[in-house]
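Asker: I need the structure of the sequence given here:
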Amino acid sequence: MTGRGERTPQMSVKEFEEIAVAAPETVTLEFIGGRLEVKKGADGDRGTVLCRLRRHCLQVAPELDLYQGRGLRVEERREGRARPDAVLAPRGHFVGHGQWAEPAGVLMVVEVTANDSDTDRLDRHEKPTAYGQSGIPVYLLIDRDSCTVTVHSGPDRQVGGYRDLHVAKFGEKVCLPGPVGFELDTEILGNYVR
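Answerer: Predicted coordinates for the structure are as follows:
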């Protein structure tokens, strides 16, 4: 640990990026809180949730795209590297960006919980901190373990995380605040819980 309760990073960002570039396409790597993370691939149910969300976004906001697998520079000093399950941004936003893009202009990131032991630590604690520090306006967590959707908004760049949380059970309609600004019906999500 360092003086402010932070962990000593396992490696530098440069070392992580070299490893990530060399990793096979079947492996997704992230660098959150100074730690190398191996992200579990999407199972069929998780992938279907993302497809349904993408289709909904295209219907209600055709000027936006929901990108899957997009790498972002996150955390306070942009020393983290995350690959959210999905990133909502204006259509064409990432043209000309490399493998890891700055979060400026991103409207929302989405994570869908996987059935693994790291879900609690990563999706519910470390990623909201990293995304909030990055200034990403909305973090949507589709939590298949608790059958809830959590909308994080009002990013807190200094402390990390978000000032506003709204939790809804699958089946409820959820308002995604600005700059997203549309409603999401979560009724169908209960079909993708294992």
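
Asker: only C-alpha atoms for contact and neighbour calcs from this point on.
Answerer: Fine.

Asker: which SS state does residue 158 fall under?
Answerer: Look at residue 158: counting by DSSP: H, G, I helix; E, B strand; the rest coil, its state is coil.

Asker: that should have said residue 127, apologies.
Answerer: helix.

Asker: am I right that residue 53 is in a helix?
Answerer: Yes - with three-state DSSP as the criterion, residue 53 is located in a helix.

Asker: so where do the helices sit in the protein?
Answerer: 13-22, 44-60, 119-121, 127-133 (DSSP state H).

Asker: and the second one, what other elements does it pack with?
Answerer: By that I understand helix 44-60. strand 64-67 (3 or more CA pairs under 8 Å, 6 or more residues apart in numbering; DSSP states H and E).

Asker: run the last query once more with 10 Å
Answerer: On a contact count with 3 or more CA pairs under 10 Å, 6 or more residues apart in numbering; DSSP states H and E, helix 44-60 meets strand 64-67, strand 86-90, strand 108-112, strand 138-143, strand 182-185.

Asker: out of the ones you listed, nearest to residue 163?
Answerer: strand 138-143 (10.8 Å; CA to CA).

Asker: quick one more, to check against the first:
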Amino acid sequence: MTPRTEHRPPQMSVEEFEELERHAPESVWLEFVRGKVKVKPVPDGNHSEIYMWLLERCMSLRPDLRLHPERGLKTETYRKGRARADAVLVPKGGLVGHGEWSDAETVLMAVEITSRDSDTNQRDRVEKPDGYAAAGIPVYLLIDRDDCSVVVFDEPEGGRYRHAEKLPFGAPVHLPAPVHITLDTAPLEDLAD
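Answerer: Model (predicted):
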């Protein structure tokens, strides 16, 4: 597969975006995806509960790993993007020495939990998979509250994930190498709202 190309020039440079993001109010989270500034909504209560559910599962099944919330990542080809993942799974100590925007080399899995906003389809289902794949992140886990499903993307190659598996809330979900975790997603059925 060939990566999608964006023919429009970026709104600003990465350096200009990082300066803008440093001065944004705490109530606003900014990302720089495909050359455009995006506003990421602040999580609601169910979003936070889903994160905690996943954190507990990861800690009990893989105590050698850490699930960090709201992590800034350098994404897309040649790290020209800046995405704030809802969570990243890394080996214990994997973010030591990293600044606000981490290179993705230690990231085993990026996680997004859909929000109740009009941009979630484009951001979480289209742009984020391409950006995370281009950064070489082995697994992207999308917990889709709108669709009551979990999508596991893996096998990044050429700026795209070659494989994706979509399963309904309630089904067991296997997170492939290098994560090697199987999730019982039944608790998500009560958190979809």
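
Asker: need the TM-score from the superposition.
Answerer: After superposition, the two chains reach a TM-score (TM-score structural alignment, normalised by the length of structure 2) of 0.96; 189 aligned residues with a CA RMSD of 0.9 Å.

Asker: the helices and strands packed on helix 44-60 of structure 1: which one's closest to residue 38 of structure 1?
Answerer: Of the helices and strands packed on helix 44-60 of structure 1, nearest to residue 38 of structure 1 by CA to CA is strand 108-112, at 14.6 Å.

Asker: mean shift of that closest one relative to structure 2?
Answerer: When structure 2 is superposed, strand 108-112 of structure 1 averages 0.2 Å from its matched positions, counting by mean CA distance after the TM-score superposition for structure 1.

Asker: residues in structure 2 matched by that strand, start to end?
Answerer: Mapping strand 108-112 of structure 1 onto structure 2 (TM-score structural alignment) gives residues 109-113.

Asker: buried ones in that stretch, by neighbour count?
Answerer: Going by neighbour count (16 or more other CA atoms under 10 Å), the buried part of stretch 109-113 of structure 2 is 109-113.

Asker: which residues touch residue 186 of structure 1?
Answerer: By CA atoms under 10 Å, 6 or more residues apart in numbering, residue 186 of structure 1 lies in contact with 53, 142, 147-149, 168-174.

Asker: distance of the corresponding residue of structure 2 for it from residue 161 of structure 2?
Answerer: Structural correspondence for residue 186 of structure 1 with respect to structure 2 (TM-score structural alignment): residue 185. Distance of residue 185 of structure 2 to residue 161 of structure 2, given as CA to CA, to the nearest Å: 22 Å.

Asker: same thing with residue 182 of structure 2?
Answerer: For residue 182 of structure 2 relative to residue 161 of structure 2 (CA to CA), the value is 20 Å.

Asker: the more surrounded of these two?
Answerer: residue 161 (25 against 14; other CA atoms under 10 Å).

Asker: isn't the more buried one up against residue 126?
Answerer: No - counting by CA atoms under 10 Å, residue 161 of structure 2 sits too far from residue 126 to count as a contact (11.2 Å).

Asker: in structure 1, which residue is most central in space?
Answerer: Closest residue to the average C-alpha location of structure 1: residue 84 at 3.5 Å, with CA atoms, centre = their mean.

Asker: how far away is the nearest residue in space to residue 184 of structure 1 that is not next to it in sequence from residue 142 of structure 1?
Answerer: Spatial nearest neighbour of residue 184 of structure 1, excluding adjacent residues (CA to CA, 6 or more residues apart in numbering): residue 174 at 5.1 Å. To residue 142 of structure 1, residue 174 of structure 1 is 12 Å away according to CA to CA.

Asker: name the residues contacting each of those two.
Answerer: 149-151, 168, 186.

Asker: nearest to residue 121 of structure 1 among those?
Answerer: residue 150 (15.4 Å).

Asker: how deep is that closest one tucked in, by neighbour count?
Answerer: Residues within reach of residue 150 of structure 1, counting by other CA under 10 Å, total 17.

Asker: ditto for residue 123 of structure 2
Answerer: 17.

Asker: list the contacts for it?
Answerer: Contacts of residue 123 of structure 2 (CA under 10 Å, 6+ apart): 33, 38, 40, 83, 112, 114, 129.

Asker: nearest to residue 61 of structure 2, of those residues?
Answerer: residue 112 (19.9 Å).

Asker: wait, doesn't that closest one sit right on residue 140?
Answerer: Yes - using CA under 10 Å, residue 112 of structure 2 makes contact with residue 140 at a distance of 7.9 Å.

Asker: now the common contact residues for these two.
Answerer: Common neighbours of residue 112 of structure 2 and residue 140 (CA under 10 Å, 6+ apart) are 88, 128-129.

Asker: okay, the helices of structure 1, which one's buried deepest?
Answerer: helix 127-133 (a mean of 27; mean count of other CA atoms under 10 Å).

Asker: for that one, which helices and strands make contact with it?
Answerer: Using 3+ CA pairs under 10 Å, 6+ apart: helix 127-133 of structure 1 touches strand 28-32, strand 71-74, strand 80-82, strand 108-112, strand 138-143, strand 148-155, strand 162-169.

Asker: out of those strands, which is closest to residue 132 of structure 1?
Answerer: Here strand 148-155 is closest among these (CA to CA), at 4.4 Å.
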